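[1] Provided below for reference: sequence and predicted model.
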Amino acid sequence: MSDEQVQTGPGTQTRRTLLAGAGAVGAAVVLAACGDDGGDGAAPAGGSAPAGGAPSVGDAEGGALARTSDIPVGGGAVFAAKGVVITQPEAGTFKAFDPICTHQRCPVSNVDAGTINCTCHNSKFSITDGSVKGGPATKPLPEKQIKVEGDRITLA
């Protein structure tokens, strides 16, 4: 009989149970890092927006996705939980796009150096119109409608 098969009394755990529990905790940590942590999925101003970043302004402000000051000029932010990428190609001009890459449906991961980037296969999309700037994607990101009211950005 191996260590994993030894009969144990109530309250004791086998090595298999401990390893399975450790694996489950590790998986939960990885998924939490990739998923929604209660935030809005945006990164702070600076051009890059990983999928789990900045404090949420969402529900606390009547459905606002972000403040205009959260979206850097020449950059943007990915709001994975809200299903949108918001960019500011030039000062005061805000655009929004679907955050799912048109190549193989991976979520885009960040906005950097004037492009919305999918790190699954390195597709790049324009922050101005969602057009493809680098493949393998061949179709642009679909545009989404947003409203800018004061310093708040909401879905239209």
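    Looks like it arrived, so ask away.
[2] only C-alpha atoms for contact and neighbour calcs from this point on.
    OK.
[3] now the strands: where do they sit in this protein?
    66-67, 75-79, 84-90, 93-97, 110-112, 115-118, 123-126, 132-134, 143-144, 146-149, 152-155 (DSSP state E).
[4] Quick check: which of the ones you listed is buried the most?
    Among the strands of the chain, strand 75-79 has the highest mean neighbour count (mean count of other CA atoms under 10 Å), at a mean of 31.
[5] residues in contact with the nearest residue to residue 96 once chain neighbours are set aside?
    Nearest residue to residue 96, sequence neighbours excluded (CA to CA, 6 or more residues apart in numbering): residue 86, at 4.4 Å. Applying CA atoms under 8 Å, 6 or more residues apart in numbering, one finds that residue 86 lies in contact with 71, 76, 77, 78, 79, 94, 95, 96, 97.
[6] Wait, residue 116 touches residue 127, no?
    Yes. Residue 116 lies in contact with residue 127 (CA atoms under 8 Å); the separation is 6.1 Å.
[7] got any residues that touch both of those two?
    Joint contacts of residue 116 and residue 127 (CA under 8 Å, 6+ apart) are residue 76.
[8] take a look at this one as well, against the first:
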Amino acid sequence: MTQTDDRSLEGPSRRTVLASAGLGAVGAVGAASLAGCGSAQQTASDAAGSATNAVKDAISKATVPVGGGKIFADQKVVVTQPTSGDFKAFSAVCTHQACIVADVSDGTINCACHGSKFDITTGAVKNGPASSPLPEKKVTISGDGISVT
């Protein structure tokens, strides 16, 4: 008489099922992470592309402080006045991960997302992690107004 091994008829063990479920969950999380990463890259790309838009209305020179600047987040532009009467404009989209810069103080344009700082005169990186300067925009002054393209 031959003895039958009943385990071969039972199907996968509990350990095999649990391990497979765990790998499936890891795969789902990984896929979600990758999808999120792609979305972030797409958003960054969109923001950088939108930064080429011009400021629609003239900006009053009086709204841009000497030695500082003003951010126009909806237009993705920052206008600075390093010295009296000298106006500069840059993309307000941080070159690190496409956050909109948060403020202008102490001679720098500052991104709150990861701490990058850019020079208000040149847009050059003063503090990383950004490694590229903010792209400069063309400034046209007419009377008391500033136009940016």
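    Looks like it came in fine. None of these values were measured; they are calculated from a predicted model.
[9] Assuming the best superposition, what's their TM-score?
    Their TM-score after superposition, calculated using TM-score structural alignment, normalised by the length of structure 2, is reported as 0.61; 95 aligned residues with a CA RMSD of 1.3 Å.
[10] what residue of structure 2 takes the place of the residue nearest to residue 96 of structure 1?
    Matched to structure 2 by TM-score structural alignment, residue 86 of structure 1 sits across from residue 79.
[11] Next: residue 149 of structure 1.
    Match for residue 149 of structure 1 (TM-score structural alignment): residue 142.
[12] now the strands of structure 1 in TSV, with distance to residue 29 of structure 1?
    Compiled in TSV, the strands of structure 1 are given as follows (distance: least, CA to CA, whole Å):
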stretch	distance to residue 29 of structure 1
strand 66-67	26
strand 75-79	20
strand 84-90	24
strand 93-97	29
strand 110-112	21
strand 115-118	22
strand 123-126	27
strand 132-134	32
strand 143-144	32
strand 146-149	33
strand 152-155	31
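[13] Compare those and give me the one nearest residue 58 of structure 1.
    strand 66-67 (6.9 Å; CA to CA).
[14] packing partners for the closest one?
    strand 152-155 (3 or more CA pairs under 8 Å, 6 or more residues apart in numbering; DSSP states H and E).
[15] Report all helices and strands that the strand it packs on contacts.
    Using 3+ CA pairs under 8 Å, 6+ apart, strand 152-155 of structure 1 is in contact with strand 66-67, strand 146-149.
[16] would JSON lines of these with distance to residue 131 of structure 1 be doable?
    Converted to JSON lines, those look like this (distance: least, CA to CA, whole Å):
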{"stretch": "strand 66-67", "distance to residue 131 of structure 1": "23"}
{"stretch": "strand 146-149", "distance to residue 131 of structure 1": "18"}
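[17] do you know which of those strands lies nearest residue 133 of structure 1?
    strand 146-149 (23.0 Å).
[18] The closest one against structure 2, how far on average?
    In the superposition with structure 2, the average deviation recorded for strand 146-149 of structure 1 is 1.0 Å (mean CA distance after the TM-score superposition for structure 1).
[19] And the helices and strands packed on strand 152-155 of structure 1: which comes nearest residue 27 of structure 1?
    Here strand 66-67 is closest among these (CA to CA), at 29.9 Å.
[20] Would you point out which residue is most central in structure 2?
    residue 98 (2.1 Å; CA atoms, centre = their mean).
[21] Translate residue 132 of structure 1 into the numbering of structure 2.
    Per TM-score structural alignment, residue 132 of structure 1 is aligned with residue 125.
[22] Now do the contacts for that match.
    116, 117, 118, 119, 131, 132, 133, 134 are the contacts of residue 125 of structure 2 under CA under 8 Å, 6+ apart.
[23] check contacts around the fourth one.
    With contact set as CA under 8 Å, 6+ apart, residue 119 of structure 2 has these partners: 107, 108, 109, 125, 126.
[24] still contacting in structure 1, which of the residues you listed?
    Using both residues aligned by TM-score structural alignment, their matches' CA atoms under 8 Å, structure 1 keeps these contacts from the contacts of residue 119 of structure 2: 107, 108, 109, 125, 126.
[25] does the third one really touch residue 121, like I thought?
    Pointing back at residue 109 of structure 2 there. No. At 9.7 Å, residue 109 of structure 2 does not count as touching residue 121 under the criterion of CA under 8 Å.
[26] Could you please give me the overlap between the contact lists of these two?
    If you check residue 109 of structure 2 and residue 121 against CA under 8 Å, 6+ apart, no residue is contacted by both.
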